[in-house]
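Novice: This is a predicted model, with the sequence first.
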Amino acid sequence: MPFTDFTVWKSLASIVDIVLVWYVIYKLINVIKGTKAVQLLKGILVILLVRVVSDFFGLQTLSWMMDQVITYGFLAIIIIFQPELRRALEQLGRGRFFSRSNNPDDDDQEKALEAIIKATDYMAKRRIGALISIERETGMSDYIETGIPLNSSLSSELLINIFIPNTPLHDGAVIIQKNSVAAAACYLPLSESPFISKELGTRHRAALGISEVTDSVTVVVSEETGNISLTKNGELHRDLKLDELKELLTSELLVHNKPKQASSARWNWRGKNNG
């Protein structure tokens, strides 16, 4: 009996150990999800795969190089993932690391969508320049930190008030994160594409630039013409009507309208493809 009890206890301990490790890994994945660290993790997996393949085929030089990368990779990971590690430690200190994370429901997303469309319509009619970037899978924390943090509930009135000319926050971009206004007056990277029309200004170049490095969706209102544009995946869609903008944002941003394979975030629409 004592031996049997010991065996049962050891088996239970192993199960608990596995469950705890799985849970910690799951929470770590949630922490880095939606950040650039995901792409870096893919790169690490590629390095490990190359190491296994080179060892299998007896490629000694390549195998040695991969060994060096893996040996000194731990220090590199600490440096590269510093923002994500800091965020994880902050969440751990606040007691949020082990809390359940729920996706925003459709009602919140619909309200956020209506607020963006209403504000865009108001500013377009009055030729108030605006730049609104909506975070998706790729995190935009680096760009949020360049602006003034707001962490405010999203409303059309707030968006309009931010972009009123000659106010402290009007110059720059508003970044929307999880259906809330994360920050205003943010700096976005400017696109260096030689194919951009000369008539387009800094707002459009910034909208294109952020779409080239993230999967965000960015809405632009021209201060000169009041025209509405949208950027995604390095593409600029100009002179959109309000109903076109609403249809596109609805099909992409509302959860219940996304197809099951929506992880690829493909758009199917009849908008204009002007660059």
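Specialist: Thanks, I have it.
Novice: Could you use CA atoms for every contact and neighbour count after this?
Specialist: Fine.
Novice: Tell me, how many residues neighbour Ile160?
Specialist: 21 (other C-alpha atoms under 10 Å).
Novice: again with the one 5 residues further on
Specialist: As a burial measure, Pro165 scores 14 neighbours (other C-alpha under 10 Å).
Novice: surely it meets Ile128?
Specialist: Yes: Pro165 is within contact range of Ile128, at 7.3 Å (criterion: C-alpha atoms under 8 Å).
Novice: who touches the helix or strand that Met123 is a member of?
Specialist: Applying DSSP states H and E as the criterion places Met123 in helix 106-125. Residues from elsewhere that reach helix 106-125 (C-alpha atoms under 8 Å, 6 or more residues apart in numbering): 129-130, 154-157, 159-160, 179-180, 221-222, 226-228, 242, 245-246, 249-250, 253-256.
Novice: Check it against this one:
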Amino acid sequence: MEQRITQFLTKYVKGWYFPEMRITDVVEIIIITFLVYQIVVWIKNTKAWMLLKGITVLSIFILLAFIFQMHTILWLAENAVTVMATAAVVVFQPELRRALEKLGEKKFLTSVVPFDMNRESVRFGDETIEGIVSASFSMGKVKTGALIVVEQAIKLTEYESTGIKLDCIVSKQVLINIFEHNTPLHDGAIIVRGDRIVSATCYLPLSDNMGLSKDLGTRHRAAVGMSEVSDALIVVVSEETGQVSVAQGGQLTRGVDKEELWKRLEHIQNKKADSAGILTRWKGRLMNEKKSDK
């Protein structure tokens, strides 16, 4: 049996090159595959997808020029590489910025080392959840449009400054009064930080996701856009249908009921509480170590 295997290998496999594979090589291939897949998925959900198609067509054209030895075209392509690279950075600037923002949201290092030890996590109470849920569905019944941004770990100071600064407790009555038609503050979004409304009439970035339904208006696209550049939860009340929707992590869930909205808000409330508990325990351990050193 061994002799047959040896003969087969000598006859058919002789001269073949088999690189030595280590565990690290397999892990490296998996990581690169995952990164390439994520980049392609990210590009496909933005307007960069159409630009990528154009670049692909141009690359095929240059390849044909190389095959048929069209020297003038190859010379132009060779000398235009630097210019094209600079142009790509300029054209893809919004997408590159968004990609870096999404990378910053992962917080790989802060999960191990708490860099934000001096900043307490702001937790909102059940009264805030009750106010947002009740107001959203009350406005939905009379088809009053609303856009409520519930801030989490990422501070929304940049977008807060685009509106009118407020400092009031979140309640059903306040929210309904803000978004009432023909009132000074009804246009735009409000930002909720903890139990307080910190700004109204805020401008939010619109999503470039081409997979979104064409039926969605500016309010819903702004909600998805905000969820793409931050970890906030955005509640949207449609002025046309009265439906209540939720945007988070670049995904829009349309037509949620009261129980679903309550669960979504309660989930981020508990997440903030957990992060605050970890921070408190970390600080307590540091204090105990200092006392023991003394």
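Specialist: Alright, I've got the coordinates. Just so we're clear, the structure is a prediction, and the values are computed from it rather than from any experiment.
Novice: Give me the buried positions along whichever helix or strand comes after the helix holding Met123 of structure 1.
Specialist: Sequence order places strand 130-134 as the next helix or strand after helix 106-125 of structure 1, per DSSP H and E. Using 16 or more other C-alpha atoms under 10 Å as the test for burial, strand 130-134 of structure 1 gives 130-134.
Novice: ok, of those residues, which one's closest to Arg86 of structure 1?
Specialist: Of all the buried residues of strand 130-134 of structure 1, Ile134 has the smallest distance to Arg86 of structure 1: 23.4 Å, by C-alpha to C-alpha.
Novice: ok, now how distant is the closest one from Asn151 of structure 1?
Specialist: Going from Ile134 of structure 1 to Asn151 of structure 1 by C-alpha to C-alpha, to the nearest Å gives 14 Å.
Novice: again with Ala206 of structure 1
Specialist: As judged by C-alpha to C-alpha, Ala206 of structure 1 and Asn151 of structure 1 stand 22 Å apart.
Novice: which helix in structure 1 runs the most residues?
Specialist: Looking across structure 1 with DSSP state H, the single longest helix is helix 2-32.
Novice: ok, and what's touching the helix or strand immediately after that helix in the chain?
Specialist: As assigned by DSSP H and E, the chain's next helix or strand after helix 2-32 of structure 1 is helix 37-56. With contact meaning C-alpha under 8 Å, 6+ apart, helix 37-56 of structure 1 is reached by 32, 60, 62-63, 66-67, 81, 84.
Novice: quick one: the strands in the stretch 101-250 of structure 2?
Specialist: Ranges of strands within the stretch 101-250 of structure 2 are 146-150, 164-169, 189-193, 196-202, 233-237, 244-248, based on DSSP state E, counting those that start in this stretch.
Novice: residues in structure 1 matched by the second one, start to end?
Specialist: In other words, strand 164-169 of structure 2. Using TM-score structural alignment, strand 164-169 of structure 2 lines up with residues 148-153 of structure 1.
Novice: List of residues touching that stretch?
Specialist: Identification of contacts with stretch 148-153 of structure 1 by C-alpha under 8 Å, 6+ apart yields 169, 179-186.
Novice: ok, 6 Å please
Specialist: Residues from elsewhere that reach stretch 148-153 of structure 1 (C-alpha atoms under 6 Å, 6 or more residues apart in numbering): 180-184.
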